[in-house]
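*Asks:* model this:
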Amino acid sequence: MRKLKLQMHMTIDGFVAGPNGENDWVFLAGPDEAGFQKIIELADSSDTLLLGRKLAAEFPAYWENMADNMPDNPAHPLAQLIVNMRKIVFSKTETAIAGRNVEVENGDLATTVQALKEQSGKDILVYGGVNFVSSLISLNLIDEYYIIIAPVAIGAGLSIFKERKILKLESSIAYKHGKVLNKYLPA
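*Replies:* Down below sits the predicted model:
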C-alpha cells in the first residue's frame, strides 16, 4: 500500500504560515544544497501530489513556469518532478483547475485518499494548504510527517494541528543553514 507523506515547513514556535498565510519566513535561513536534495528525493519517491483548492489556485502555474522557462534555477529539478506528477486538487466548489496533470476531486476526502493509497504506484505527497492538511491530519490519513523546522519564530500564525496528536520521531537531520528535517510517524 502507498503511503501519504506530508512535507511542510514550520517555525520553531509551531506555525506553518503567518496569520494571513504569509510564508516569507521559509527562506530567511538561506539555501542549503543538502536540504534541498532531500526535498527532491522525497518528491521523486512520489508520483501523486494532493493539494487543497486554495493552494492549487497558483501552485501548478508557478511550477510549470519554472519547469518551462527557468532551466538555470536551482529548483528546476523539483519543478520538473512536480509538473510531471499527477496532481489531485480536493475541492467542494471547483470542478476544474488549470494545469498539467491536474484533476479535481469533489468526493469524500477520507474515502478518496484511502482508495488512492490502495492503487499501485509510488507514494503520495502533500504540501498544503493549511486547512487541507489539517483535515488530513484530523482524519489520521498521514503516514509520514516530514516537518522542516526553520530557525525563526513569528509569534502568531496558522497551525496544521487542531487537536492533540502523538507522533514518534523516526529521524532528524540538521542542515548547515539551521533548518532541521524531522521525520515523524503516527504513534
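*Asks:* can we go C-alpha only for contacts and neighbour counts from here?
*Replies:* OK.
*Asks:* Tell me who's in contact with the residue positioned nearest the centre of the chain.
*Replies:* In the chain, the C-alpha closest to the average C-alpha coordinate belongs to Tyr127, at a distance of 1.3 Å (Cα atoms, centre = their mean). With contacts taken as Cα atoms under 8 Å, 6 or more residues apart in numbering, Tyr127 has the following neighbours: Leu6, Gln7, Met8, Leu49, Leu50, Leu51, Val133.
*Asks:* which ones are touching the nearest residue to Ile166 once chain neighbours are set aside?
*Replies:* Here the nearest residue to Ile166 in space, its sequence neighbours aside, is Ala187; by Cα to Cα, 6 or more residues apart in numbering that works out to 5.7 Å. Going by Cα under 8 Å, 6+ apart, Ala187 touches Ile166, Leu167, Lys168.
*Asks:* With Trp63 instead?
*Replies:* Taking Cα under 8 Å, 6+ apart, we find Trp63 in contact with Ala79, Gln80, Ile82, Val83.
*Asks:* I'd like the structure of this one too, to check against the first:
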Amino acid sequence: MRRIVYLVHTSVDGYIEGPEGEFDWPVMGPELSAYVDEVDEGIGTFLYGRVVWQMMASFWPHAEDLSDDPHVRRFAPRWRAMPKVVVSRSLPDPADGAARVLRGDATALVAALKAEPGKDILLTGGTELASHLAAAGLLDEWVIAVHPVVLGGGRRLFTRQDKRGALDLVESRTVDGRVVVLRYAAA
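*Replies:* The predicted structure is shown next:
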C-alpha cells in the first residue's frame, strides 16, 4: 500500500496563508529546496484539494516564464510530468488532462488511491483535505516547514479535529539558517 506524505509550509503561529490569503512569505532557500527534492524522490503521484490545485495549475505549467529561481526551474518539469489527482466536488475536469478529478466521498476515494500500486502520494499544502484525511487516519507522514513569520490570522494548518492523533517525531532539521522542518510519522 502506498503512503500519503503531507508537505506543508506554516508560520510560527500555525497559519498556512495570511489573513488575505497571502502565500508570499515562505522562502525556498537552497537547503529547503534540496530537502523537498529528497521528499519528492519517493513520490509517484501529487494529490491536491481544489484550492491548492488551482494555485498550482495557474503557476507550474509555465513557471519558467514567470521565475528564474533555481528551485522553480528544477521542479517545474517534474511537476508537469507527475500524475496529479485532485479531490473536489466542484472543479470541472481540466481540459488538458493535467489531473484526474475525484468526486464523492473523499475518504473512500483517497483510501482507494492509496491501495493502487506505485510510489507514494504527496499531498501538498491546503488544510481542508489534509484535515479530513488526518481525521480518517489516512495520512502516514507529515513534513511541516515552519517559517520564521507570524501571520496573525488566515487559514490554520489544521481544522478542528474530533480526536487526538499521536505522531512520532522522525526528524527535525534547521535549513537555510531560518526554517525548521519537522517530519512526523503516524504513531
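*Asks:* Tell me the one of the contacts of Trp63 of structure 1 nearest Arg2 of structure 1?
*Replies:* The shortest separation between Arg2 of structure 1 and any of the contacts of Trp63 of structure 1 is 18.0 Å, and it belongs to Ile82 (by Cα to Cα).
*Asks:* Correct me if wrong, but that closest one is in a helix.
*Replies:* Yes. Assigned with DSSP: H, G, I helix; E, B strand; the rest coil, Ile82 of structure 1 falls within a helix.
*Asks:* which position in structure 2 aligns with it?
*Replies:* By TM-score structural alignment, Ile82 of structure 1 lines up with Trp79 in structure 2.
*Asks:* if I line the two up, what does Tyr145 of structure 1 land on in structure 2?
*Replies:* The alignment partner of Tyr145 of structure 1 in structure 2, by TM-score structural alignment, is Trp142.
*Asks:* Just the element for its match, please.
*Replies:* Assigned by DSSP states H and E, Trp142 of structure 2 belongs to strand 141-147.
*Asks:* ok, average deviation of that strand from structure 1?
*Replies:* Between strand 141-147 of structure 2 and the corresponding residues of structure 1, superposition yields a mean separation of 0.4 Å, by mean Cα distance after the TM-score superposition for structure 1.
*Asks:* Which residues does that strand contact?
*Replies:* Contacts with strand 141-147 of structure 2, where a contact means Cα under 8 Å, 6+ apart, come from 3-12, 26-27, 178-186.
*Asks:* Need the buried ones from these selected in ChimeraX.
*Replies:* One line in ChimeraX is enough to select the buried ones among the contacts of strand 141-147 of structure 2; burial here means 16 or more other Cα atoms under 10 Å:
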select :3,4,5,6,7,8,9,10,11,12,26,179,180,181,182,183,184,185,186
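*Asks:* So which of the contacts of strand 141-147 of structure 2 belong to strands?
*Replies:* When the contacts of strand 141-147 of structure 2 are checked against strands using DSSP state E, the ones located there are 4-11, 179-186.
*Asks:* between those, which is nearest Asp105 of structure 2?
*Replies:* The closest of these to Asp105 of structure 2 turns out to be Ile4 (Cα to Cα; 17.2 Å).
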